[in-house]
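Participant: the sequence isn't on hand, but the structure is:
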């Protein structure tokens, strides 16, 4: 059974998964460091594998999706040096199994392609994928399984950081749900605005998509911050934390 390493590089975090066949057996999340060297990345992966009792070269194939361009060449070098593999890099020219109806398909982020591919196989169309990362993105797939476009909004952590960095008196806060929507101090007021505000942002965008398309989509949430929103959203039906990793594994199968 083939072991496939899948890596989804975001602006803040990098999600890593190891598949045996179609089963995700291990997954990790590490910080994205744009100046990390190929040796540092290679040794990090070797340590993660060793912690699970895997030595030598435990992978038969590697797939990379990255929204951070400088990471791609570093990662490709690491794959060659430490795993003797050439990675499949998600981008123009690879087989996706879906039709991308963007004005310029090259402008679609690799993470959103992975989400769309994973959603089509796991849920079918029509489906909206809400990915709560550094940015909050909405990937819209129609009933035929075509990627028809989406929405990009600020992210939960990005909004909290912006309030702290661009105001004189507001503090840096932990992203937790406050007891009440009416805050009684700066911290709980900011938490209410961000957590409840972004949950309503999700519901509002989904509602507008439904009204514009006249189609009821299934709504699937993913991403590191989705758990903050799921309890307060009225439209999120499923949460699939590893959706992009499953999409990358499917992309490997389609291209091999």
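Facilitator: Perfect, I can see it now. Being a predicted model, the structure only gives us computed values, none of them experimental.
Participant: use CA for all of it now, contacts and neighbours both
Facilitator: Fine.
Participant: where along the protein do the helices fall?
Facilitator: Using DSSP state H, the helices of the chain run over residues 38-51, 69-78, 110-123, 156-166, 186-213, 226-230, 243-255.
Participant: of those, which is nearest residue 60?
Facilitator: Between residue 60 and those, the tightest spacing by C-alpha to C-alpha is seen for helix 243-255, at 11.0 Å.
Participant: so what's the residue nearest in space to the middle of the chain up against?
Facilitator: Geometric centre of the chain, nearest residue: residue 223, 4.9 Å, by C-alpha atoms, centre = their mean. Residue 223 is in contact with 131-133, 241-242, counting by C-alpha atoms under 8 Å, 6 or more residues apart in numbering.
Participant: same thing with residue 108?
Facilitator: Residue 108 neighbours (C-alpha under 8 Å, 6+ apart): residue 102.
Participant: what sits up against stretch 49-59?
Facilitator: Applying C-alpha under 8 Å, 6+ apart, the contact partners of stretch 49-59 are 2-5, 46, 82-83.
Participant: turn the residues you listed into CSV, including neighbour count and distance to residue 216.
Facilitator: Output for the contacts of stretch 49-59, formatted as CSV (neighbours: other C-alpha atoms under 10 Å; distance: C-alpha to C-alpha, whole Å):
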residue, neighbour count, distance to residue 216
2, 12, 38
3, 18, 37
4, 24, 35
5, 25, 35
46, 18, 45
82, 17, 47
83, 19, 45
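Participant: alright, now check it against this:
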């Protein structure tokens, strides 16, 4: 059994894989990890002890440091990191490959292994990333938008009177109060942006065979973005598992 750990900007996603299948998964709020003592890492000790390897991918250095310290406090040493001990076997065709978020590349890897052809990958998280994988399995680059919670937070912090609201699909597009106006603006603005971007990507690159969505907010948009062919909730964890499997020969040598 292996434990895949995706350290993000808001949450840590943890998935346990056995016989190549995801058998359990959960999320840890980053604030919980910061506020707790290292010896109270919110992962069952049995899960850590039963895992042959703990594979970590991170886009958040500060939380990563806290997580490593927490593991060290309970004497867990069987840790491998994506990009350090584990190489990503996917061509990254951008100007500065080292600056691309590891989660984006893992999503691309997992998406391509799933479809075997050209794919658009949309990850609905703190930021919304929209990336393109070529027919040959190359990471071509993409776009980054603010996520719905990030947009709501920014509106609240950058204005004097607008409240911070929980974004979900409003019943009507026109809001009859400030809260619903914000919900509608952010929700339908995001929908419109993604539909237009997918259209432009297909126009620019020729027809891309699949569009896959993942991330914590992906299901929120399922009804209004018919361009999405597949929803894979834990695509990044799948990417971590695949990257580990593709490096097994080197790790065992």
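Facilitator: Yep, it's here. From a predicted model like this one, the values you see are computed outputs, not experimental measurements.
Participant: can you put the contacts of stretch 49-59 of structure 1 in CSV and add distance to residue 34 of structure 1?
Facilitator: Output for these, formatted as CSV (distance: C-alpha to C-alpha, whole Å):
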residue, distance to residue 34 of structure 1
2, 30
3, 27
4, 24
5, 20
46, 19
82, 19
83, 21
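Participant: narrow the residues you listed to those in strands?
Facilitator: Using DSSP state E, the subset of the contacts of stretch 49-59 of structure 1 located in strands is 3-5.
Participant: residue 175 of structure 1 versus the aligned residue in structure 1 for residue 182 of structure 2, what's the distance?
Facilitator: Counting by TM-score structural alignment, residue 182 of structure 2 lines up with residue 190 in structure 1. For residue 190 of structure 1, the distance to residue 175 of structure 1 (C-alpha to C-alpha, to the nearest Å) stands at 9 Å.
Participant: higher neighbour count, these two?
Facilitator: Neighbours were counted for residue 190 of structure 1 and for residue 175 using other C-alpha atoms under 10 Å; residue 190 has more, 26 against 18.
Participant: what residues are up against that one?
Facilitator: Taking C-alpha under 8 Å, 6+ apart, we find residue 190 of structure 1 in contact with 160, 173, 183.
Participant: can you report how many residues neighbour the equivalent of the second one over in structure 2?
Facilitator: I take that to be residue 173 of structure 1. Using TM-score structural alignment, the partner of residue 173 of structure 1 in structure 2 is residue 165. For residue 165 of structure 2, the neighbour count with other C-alpha under 10 Å is 16.
Participant: one more: residue 211 of structure 2?
Facilitator: Residue 211 of structure 2: 22 neighbours (other C-alpha under 10 Å).
Participant: that one contacts residue 232, doesn't it?
Facilitator: No - at 10.8 Å, residue 211 of structure 2 does not count as touching residue 232 under the criterion of C-alpha atoms under 8 Å.
Participant: how about the counterpart of residue 192 of structure 2 in structure 1: what's its closest non-neighbour residue?
Facilitator: In structure 1, the residue matched to residue 192 of structure 2 (TM-score structural alignment) is residue 200. Closest residue to residue 200 of structure 1 apart from its sequence neighbours, by C-alpha to C-alpha, 6 or more residues apart in numbering: residue 233 at 6.6 Å.
Participant: quick revisit: report the set of residues contacting both of residue 190 and residue 175 of structure 1.
Facilitator: If you check residue 190 of structure 1 and residue 175 against C-alpha under 8 Å, 6+ apart, no residue is contacted by both.
Participant: show me what contacts residue 24 of structure 2?
Facilitator: 15-17.
Participant: measure it to residue 208 of structure 2 for me?
Facilitator: Taken as C-alpha to C-alpha, the span from residue 24 of structure 2 to residue 208 of structure 2 is 32 Å.
Participant: now do residue 118 of structure 2
Facilitator: 5 Å.
Participant: between those two, which is the more surrounded one?
Facilitator: Higher neighbour count among residue 118 of structure 2 and residue 208: residue 118, with 23 against 20, using other C-alpha under 10 Å.
Participant: what does the more buried one align to in structure 1?
Facilitator: Counting by TM-score structural alignment, residue 118 of structure 2 lines up with residue 126 in structure 1.
Participant: any idea how far that match is from residue 38 of structure 1?
Facilitator: Using C-alpha to C-alpha, residue 126 of structure 1 is found at 40 Å from residue 38 of structure 1.
Participant: what's the answer for residue 200 of structure 1, then?
Facilitator: Here residue 200 of structure 1 is placed at a distance of 41 Å from residue 38 of structure 1 (C-alpha to C-alpha).
Participant: between those two, which one's more packed in?
Facilitator: Higher neighbour count among residue 200 of structure 1 and residue 38: residue 38, with 20 against 17, using other C-alpha under 10 Å.
Participant: for residue 216 of structure 1, what is the corresponding residue in structure 2?
Facilitator: In structure 2, residue 216 of structure 1 lands on residue 208 (TM-score structural alignment).
Participant: tell me the contacts of its match?
Facilitator: Contacts of residue 208 of structure 2 by C-alpha under 8 Å, 6+ apart are 118-120, 201-202.
Participant: same thing with residue 172 of structure 2?
Facilitator: residue 184.
Participant: do the same with residue 8 of structure 2
Facilitator: Contacts of residue 8 of structure 2 by C-alpha under 8 Å, 6+ apart are 58-60.
Participant: try residue 39 of structure 1
Facilitator: residue 78.
Participant: look up how far residue 24 of structure 1 lies from it.
Facilitator: Distance of residue 39 of structure 1 to residue 24 of structure 1, given as C-alpha to C-alpha: 25 Å.
Participant: mind checking how far residue 212 of structure 2 is from residue 162 of structure 2?
Facilitator: Residue 212 of structure 2 sits at a distance of 34 Å from residue 162 of structure 2 (criterion: C-alpha to C-alpha).
Participant: and these two? Which one has more around it.
Facilitator: Per other C-alpha under 10 Å, whichever of residue 212 of structure 2 and residue 162 has more neighbours is residue 212, with 24 against 16.
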